[in-house]
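A.B. asks: I would like to see how this sequence folds:
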Amino acid sequence: MLRNDTTSARFRLALAALLFATLPFAAHAQTPVWPPKLVRIIVPFGAGASPDIVGRVLADSLQTRHPGTNFVVENKPGASGNIGTDAIAKSTPDGSTIGISLGGPLAINTLLFARLPYNPDTDIAPITLLTQLPSVLAVPTSLGVNTVAEFLAKAKADPKGLGYGSIGVGTLSQLCMEAIGQKAGANMVHIPYPSSPAATTALIRGDVQVACLPAIGVTPQLATGAVKILAVTTAKRSPFLPDVPTLTESGIDVQSDAWNALVGPGGLSKDVVATINAEVTQTLAEPAVIEKLKLQLITPSPTTPDQLRKRMADEKALWAEVIKAAKIRID
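C.D. replies: As a prediction, this is how the structure comes out:
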């Protein structure tokens, strides 16, 4: 009997040792394997737009760190970013497809379209905020105003309403101008353009009297003397335009932050999300990446997935009343 007990005890010890020895391998097997051999980065906007620029900078950095993987940027523009964002939402949730989107397709468009082909709350997995970039309130020099207060006085005095340019119906450039008009009690006429360069050209020509546009589209024109920047739309002064006041400083309580975010399909596991988040956060801290983005007046701003989810909800809450008051609909 004693011999059997001893044999049994030895067997249990041997089994325990075997299980202990395999634990590191089991833990290793559970670690998400990312990136796979091919990673598609979908951008719901055209080449040259800020999400595309950020996507290509990101892809280049990840490619350098992971030479065994091909990182491919795919542009899928259309429907205010909905087409590309829908492609992200409907992709296989294994980390092989991620994408760059922004406040429109991830939040604001739920207020503008009767129905979307995806639900940002359930079909999209937030990974991290990527970058932020300032927009500016700009006027043609020929308008003869030098401050926001002077512009608002002129706008309120015009019974027909000054014309403002934007980069499309429902875009941040329209919402910002509508919010300014609503806060100031000034009527303005919306004139949409297909792109930021087109809207900037209209501003230079005096075809419109004001526009809220990405700073990078306006700043190159300052040297010509044809346009003037009155304010930045961010909560704080931009490090790229430190001498330009914010709208809030100028007496009009409107804030509008343009941002890009990295997202995946809704079924993406938390482990894979965490792995990609860590990789991208490392990328955004690289000096070379920071310098490339700086040339476009873009600031890296990585966050946790939960912080990005909150940012999406905050964006929708911020513009809901503006959209309702202006009766803006796309479909």
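A.B. asks: only C-alpha atoms for contact and neighbour calcs from this point on.
C.D. replies: OK.
A.B. asks: Helices along the stretch 1-150 of the chain, start to end?
C.D. replies: Here the stretch 1-150 of the chain has its helices, by DSSP state H, counting those that start in this stretch, at 2-30, 50-65, 82-89, 103, 109-112, 148-157.
A.B. asks: elements contacting the fifth one?
C.D. replies: Read it as helix 109-112. If you count contacts as 3 or more CA pairs under 8 Å, 6 or more residues apart in numbering; DSSP states H and E, helix 109-112 packs onto helix 305-326.
A.B. asks: May I see the buried residues of the helix it packs on?
C.D. replies: Neighbour counts over helix 305-326 (16 or more other CA atoms under 10 Å) mark 305, 308-309, 311-313, 315-316, 319, 322-323 as buried.
A.B. asks: Quick one: closest of the helices of the stretch 1-150 of the chain to T131.
C.D. replies: Checking the helices of the stretch 1-150 of the chain against T131 by CA to CA gives helix 50-65 as the closest, at 8.0 Å.
A.B. asks: Can you list the neighbours in contact with the closest one?
C.D. replies: Here helix 50-65 makes contact (CA atoms under 8 Å, 6 or more residues apart in numbering) with 41, 43, 45-47, 69-73, 75, 100-102, 131, 260, 279-280, 283-284, 289, 292-293.
A.B. asks: could you flag which of those are buried?
C.D. replies: 41, 43, 45-47, 69-73, 75, 100-102, 131, 260, 279-280, 283-284, 289, 293.
A.B. asks: T283 is in contact with V289, correct?
C.D. replies: Yes - using CA atoms under 8 Å, V289 is in contact with T283, at 7.1 Å.
A.B. asks: residues in contact with the residue lying closest to G81 once chain neighbours are set aside?
C.D. replies: Distances taken as CA to CA, 6 or more residues apart in numbering place P44 nearest to G81, at 4.9 Å, with adjacent residues excluded. When contacts are counted by CA under 8 Å, 6+ apart, P44 touches 75-78, 81-85, 100-101.
A.B. asks: For the comparison step, fold the sequence that follows:
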Amino acid sequence: MSVAATPAHSTRRVFLGSLASLPLAASSALWSGHAMAQDRYPSRAIRMIVPFAPGSSTDIAARSWGEVIGRQLGGASVIVDNRAGAGGNIGATAVARSTPDGYTLLYSTATTWAIAPLIYQDLAYQPTRDFLSVAVTTTVPTLLVVSGDSDIRSFQDLADRVKAAPDRHSYGSNGVGANSHITCKLIANRLGVPNLLHVPFKQGSQGVMAEVVAGRLTFAVDPWSVVGPLVRSGRLRALAATGSKRLSVAPEIPTLSEMLHQELDTTTWSGLWAPAGTPADIVTRLHEGIAAGRKNAALVKQFEEQGTPLMPDMSLPQVNMFMKQEVERWKVMVKEAQISV
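C.D. replies: Model (predicted):
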């Protein structure tokens, strides 16, 4: 039951593949002014809001990037502030309503930028209106997992079980409309059980995975940085990777596309945003701080080992172009998932 790649997926591949050949635009030519603000910034601690729970892959990455940005800004203190809830919307709204002075930032995923506006009818913020994009940092492919004690030992086992008795199975997510929700719903759809019970968790990854390990949830998805240690210890069993290719840290795990014999790539990504109205020179300094971190071999290796490799380096215009294309890619998947709030 093979299907062709969707135009949105093809466009994303062409865009990412072309980045290496595109010259990075000189930020200084595009962002100017506010010299006095630049001289003073930062004069106090920077608060980086993560709209997901502590211990989530986004939280783990934010703490690493916070250290990078702090060093690049002359030893500034960057404090990670977790504001979980509503699929990331609570934290994103807090940043959108904050003073645009560079001291409150949002470190999040495609969920709050590209996905939430497609799902929530009364979203309290609008990404293109309320945020300035600073950088795209890492890719975030996820792993489909079941309990290590389960008799489900392969993706085919999972398919057989849920199709035979859908009322006895369920999946968990990090919140309604989160990437994990959409991914699991698409898996259920492709298996022919679209009404499989969904259990969202306010406390995020740790709560979901505790229930999967205990066998009270049949399956869930989360990045390797979260599930990897549990897979290695035998408490979880990984059945498939949700990206377009196998993870370098776990090459033995097949992709969903391989298992389904049709394309299903729900890889998301992480990025950094500032509230709209933040001085352009501060946005540039933050962008350059992220860019400098990419040259740190230890950091690059760290993210590779976490299963969240760095995205290609992008200029600010390229970041904006990429994010616009991601909205179009997610429109296709949200439409199939038929999730709305």
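A.B. asks: quick one: TM-score?
C.D. replies: Superposed pair, TM-score by TM-score structural alignment, normalised by the length of the first structure: 0.79. Supporting alignment: 305 aligned residues with a CA RMSD of 3.0 Å.
A.B. asks: ok, back up a step: including distance to D253 of the first structure and mean neighbour count, could the helices of the stretch 1-150 of the first structure go into JSON lines?
C.D. replies: As requested, those are arranged in JSON lines below (distance: least, CA to CA, whole Å; neighbours: other CA atoms under 10 Å):
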{"stretch": "helix 2-30", "distance to D253 of the first structure": "49", "mean neighbour count": "11"}
{"stretch": "helix 50-65", "distance to D253 of the first structure": "26", "mean neighbour count": "19"}
{"stretch": "helix 82-89", "distance to D253 of the first structure": "30", "mean neighbour count": "25"}
{"stretch": "helix 103", "distance to D253 of the first structure": "20", "mean neighbour count": "22"}
{"stretch": "helix 109-112", "distance to D253 of the first structure": "22", "mean neighbour count": "20"}
{"stretch": "helix 148-157", "distance to D253 of the first structure": "12", "mean neighbour count": "17"}
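A.B. asks: Redo those as JSON lines? Include distance to I180 of the first structure.
C.D. replies: Output for the helices of the stretch 1-150 of the first structure, formatted as JSON lines (distance: least, CA to CA, whole Å):
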{"stretch": "helix 2-30", "distance to I180 of the first structure": "52"}
{"stretch": "helix 50-65", "distance to I180 of the first structure": "24"}
{"stretch": "helix 82-89", "distance to I180 of the first structure": "26"}
{"stretch": "helix 103", "distance to I180 of the first structure": "19"}
{"stretch": "helix 109-112", "distance to I180 of the first structure": "19"}
{"stretch": "helix 148-157", "distance to I180 of the first structure": "9"}
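A.B. asks: between these, which one is nearest to G165 of the first structure?
C.D. replies: helix 148-157 (14.2 Å).
A.B. asks: Out of the helices of the stretch 1-150 of the first structure, which gets nearest to F240 of the first structure?
C.D. replies: Ranking these by their distance to F240 of the first structure (criterion: CA to CA) puts helix 50-65 first, at 16.2 Å.
A.B. asks: Give me the mean distance between that closest one and the second structure.
C.D. replies: With mean CA distance after the TM-score superposition for the first structure, helix 50-65 of the first structure departs from the second structure by a mean of 2.6 Å once superposed.
A.B. asks: Now do the strands in the stretch 201-331 of the first structure.
C.D. replies: Using DSSP state E, counting those that start in this stretch, the strands of the stretch 201-331 of the first structure run over 210-214, 227-232, 258-265, 299-300.
A.B. asks: which of those sits most buried?
C.D. replies: Counting by mean count of other CA atoms under 10 Å, strand 210-214 has the highest mean neighbour count of those, with a mean of 28.
A.B. asks: the residue most distant from the middle of the second structure, which is it?
C.D. replies: Here the second structure reaches farthest from its C-alpha mean at M36, the gap being 34.7 Å by CA atoms, centre = their mean.
A.B. asks: so what corresponds to L262 of the first structure in the second structure?
C.D. replies: The equivalent of L262 of the first structure in the second structure is L272 (alignment by TM-score structural alignment).
A.B. asks: Would you quantify the distance from that match to V283 of the second structure?
C.D. replies: L272 of the second structure is 10 Å from V283 of the second structure, where distance means CA to CA, to the nearest Å.
A.B. asks: residues shared between the contacts of the two?
C.D. replies: Counting by CA under 8 Å, 6+ apart, the residues touching both L272 of the second structure and V283 are V134.
A.B. asks: longest strand of the second structure?
C.D. replies: Longest strand in the second structure, counting residues (DSSP state E): strand 131-140.
A.B. asks: which residues in the first structure does that one align to?
C.D. replies: Using TM-score structural alignment, strand 131-140 of the second structure corresponds to residues 124-133 of the first structure.
A.B. asks: distance from that stretch to the second structure after superposition?
C.D. replies: Counting by mean CA distance after the TM-score superposition for the first structure, stretch 124-133 of the first structure comes out at 1.2 Å.
A.B. asks: Give me the residues contacting that stretch.
C.D. replies: 54, 88-89, 214-215, 257-268, 273-274, 276-277, 284, 297-309.
A.B. asks: buried set for stretch 237-249 of the first structure?
C.D. replies: 237-238, 240-241, 244-249.
A.B. asks: Relative to the second structure, which residues correspond to that stretch?
C.D. replies: The aligned range for stretch 237-249 of the first structure is 246-258, by TM-score structural alignment.
A.B. asks: Now do the matching stretch: distance from first to last residue.
C.D. replies: 10 Å.
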